[in-house]
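Engineer: Take this sequence and fold it.
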Amino acid sequence: MRYFIELSYFGKAYHGWQNQPSAVSVQEVLESKLSMVLREKIDIVGAGRTDAGVHALQMFAHFDHDQQLDTAQLKYKLNSMLPKDIAVANIFEVRQDAHARFDAVSRSYEYHIVLEKDAFSHDFAWLVKLPLDVKKMNQAADILKEYTNFKSFSRSRTDVKTYNCRIDHAEWRKDGNRLIFHITADRFLRNMVRAIVGTLTNIGQGKYSVDRLKEIIESEDRGKAGASVPAHGLYLSRIVYPENIMKE
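Structural biologist: Alright, predicted model coming up:
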């Protein structure tokens, strides 16, 4: 039987989601505690990867087990054993062929910026001291939806077969002292959101024109885009699946 785990985590203490040979990952910790509870080695498959220091408001992973599980009890036991920066929200049975990564229809991220020094946000948002023109940043964000090849925003050394992504939504919203970038796509490349945010903030600070974004995308050259912004402002915020993944 296959089960999905819905969870969230604060990424500061972890070298990303995926298992690493010499650093602690969220996947490693979750697999360890799940294996202890079920008293056998359990491997989990995540919906994707988040880089070191990136947070997740919603993440999914799947695992297989040959027995019917009391998912409410399993959730309770896992949360009692997991560190305080990882929380399980739900565990539910799905179709045997459901896949946490490949069946995801869309993924959404948020990037949080604070515009003034805030003693309580240094681990949760990036402090930007220079003024930002949010109108120009949103004009540029709209341009992203006109393209599908985002090689200019991808980590240089990567093993992906395609740089194509379909961006469905990209928008900056201001909330008091905080500026939040919302972006939704069918898939994301490694480092893509942080590189996009770095480029859009350059536009907001007047370093680039809005139209230069088109030149950057069409160049397919990572060196022409803005620098990647700090990881601690980035949140994986939502993953959407088709309704038919649930076991009937």
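Engineer: C-alpha only now, for contacts and for neighbours.
Structural biologist: Fine.
Engineer: ok, now how distant is Leu179 from Glu110?
Structural biologist: For Leu179, the distance to Glu110 equals 10 Å [C-alpha to C-alpha, to the nearest Å].
Engineer: So if I had to pick from those two, which one is more boxed in?
Structural biologist: A direct count of neighbours by other C-alpha atoms under 10 Å for Leu179 and Glu110 places Glu110 higher, at 23 against 20.
Engineer: That one: what's it in contact with?
Structural biologist: By C-alpha atoms under 8 Å, 6 or more residues apart in numbering, Glu110 lies in contact with 180-183, 234-237.
Engineer: Any chance of a PyMOL selection covering the buried ones in those residues?
Structural biologist: This is how PyMOL selects the buried members of the contacts of Glu110, with burial counted by 16 or more other C-alpha atoms under 10 Å:
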select buried, resi 180+181+182+183+234+235+236+237
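Engineer: compare with the first, here's sequence two:
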Amino acid sequence: MRYFIDLAYLGTAYHGWQIQPEAVSVQQVLQEALSKILQQNIEVVGAGRTDAGVHATQMYAHFDADLNCDEKTLQFKLNSFLPKDISIRQLFKVQSQAHARFDACSRSYEYHIVNFKDPFKIDLAYYLLKQPDIEKMNHAAAMLKDYTNFKCFSKSRTDVKTYNCNITAAFWEQSKDELIFHITADRFLRNMVRAIVGTLLDIGLGKNSVEFLKEILKSEDRSMAGTSVPAHGLYLTRIEYPKTALFDGL
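Structural biologist: Sure thing, here's the model as predicted:
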């Protein structure tokens, strides 16, 4: 049987989601926990990748297994076994064809910025001393939805077949003491969100004009875009799937 896991994690201690040689990843920890509890060799497939230090308030993954207990019991055992920075929010059965990665139709991220030194958010938000112009950044962010090729925001060494992404939402909001960037797309390239945030901050801080973003996008050149912001301010927040019978638990 195939099962989906809805999980959240604090990414500070991990080298991203995907299993890496000589480094601890979220996928590795989850896979090892499931294998020990179920006493089977379990392979976990995630809905996507997050870089080292990036957090997730929602990540989906699937695995195949013959359970020796019900889903609620397994969820409880997993949460008891896993470290405190990984939490299983839900575990449920899906149709055997359902795929956590390939069936996902959209992913959403947030990037959090604080304008003062907050010891309680040292690993949870990016400390930016200056206050950027939110209106200019929102004007620029809206332009992203008019483009599909985002090679200028991708890491140069990557094995992707296409740099096309369909961005459906991109905007900034001031929420209490934080400045938060929201972005949703069908897919993202490696390092894409952090590069976009760095580029938009350059505009908000007066280093580049709003119109210059068009030149960056047309160039398809990573060196034209801004510096990638630190990973610890980035959160994967939502993954959506089609409303079909494959995903009865969603």
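Engineer: Restricted to strands, list the contacts of Glu110 of the first structure.
Structural biologist: Within the contacts of Glu110 of the first structure, residues falling in strands by DSSP state E are 180-183, 234-237.
Engineer: ok, those vs Ile44 of the first structure, which is closest?
Structural biologist: The closest of those to Ile44 of the first structure turns out to be Leu236 (C-alpha to C-alpha; 18.3 Å).
Engineer: ok, now how distant is the closest one from Gln205 of the first structure?
Structural biologist: 25 Å.
Engineer: for Phe120 of the first structure, same thing?
Structural biologist: 25 Å.
Engineer: of the two, who's got more company?
Structural biologist: The residue with more neighbours, out of Phe120 of the first structure and Gln205, is Gln205; 16 against 8, by other C-alpha under 10 Å.
Engineer: Excluding chain neighbours, give the residue nearest to that one in space.
Structural biologist: Using C-alpha to C-alpha, 6 or more residues apart in numbering and skipping the chain neighbours, the partner closest in space to Gln205 of the first structure is Leu132 (5.2 Å).
Engineer: what does Ala104 of the first structure give?
Structural biologist: Nearest non-adjacent residue to Ala104 of the first structure, counting by C-alpha to C-alpha, 6+ apart: Tyr241, 4.8 Å away.
Engineer: Check Ala141 of the first structure too.
Structural biologist: Nearest residue to Ala141 of the first structure, sequence neighbours excluded (C-alpha to C-alpha, 6+ apart): Ala170, at 5.5 Å.
Engineer: Is that neighbour located within a helix, as I assumed?
Structural biologist: No. Counting by DSSP: H, G, I helix; E, B strand; the rest coil, Ala170 of the first structure falls outside a helix, being strand.
Engineer: That one contacts Leu144, doesn't it?
Structural biologist: Yes. With contacts defined as C-alpha atoms under 8 Å, Ala170 of the first structure counts as touching Leu144 at a distance of 7.5 Å.
Engineer: and Gly48 of the first structure, what pairs with it in the second structure?
Structural biologist: Superposed on the second structure with TM-score structural alignment, Gly48 of the first structure falls opposite Gly48.
Engineer: Tell me who's in contact with that match.
Structural biologist: Taking C-alpha under 8 Å, 6+ apart, we find Gly48 of the second structure in contact with Arg101.
Engineer: That one in helix, strand or coil?
Structural biologist: Gly48 of the second structure ends up coil, using three-state DSSP.
Engineer: thinking again about what came up before, from the contacts of Glu110 of the first structure, which single one is nearest Phe124 of the first structure?
Structural biologist: Leu234 (8.1 Å).
Engineer: Tell me how far the closest one lies from Asp51 of the first structure.
Structural biologist: Taken as C-alpha to C-alpha, the span from Leu234 of the first structure to Asp51 of the first structure is 10 Å.
Engineer: show me what contacts the residue lying farthest from the centre of the second structure?
Structural biologist: Relative to the C-alpha centroid of the second structure, counting by C-alpha atoms, centre = their mean, Asn68 is the outermost residue, at 32.0 Å. Shown in contact with Asn68 of the second structure (C-alpha under 8 Å, 6+ apart): Leu38.
Engineer: what about the helices in the second structure?
Structural biologist: For the second structure, the helices defined by DSSP state H occupy 26-38, 71-81, 134-143, 192-204, 212-219.
Engineer: hey, which of the ones you listed is tucked in deepest?
Structural biologist: Of all the helices of the second structure, helix 192-204 has the most neighbours on average by mean count of other C-alpha atoms under 10 Å, namely a mean of 23.
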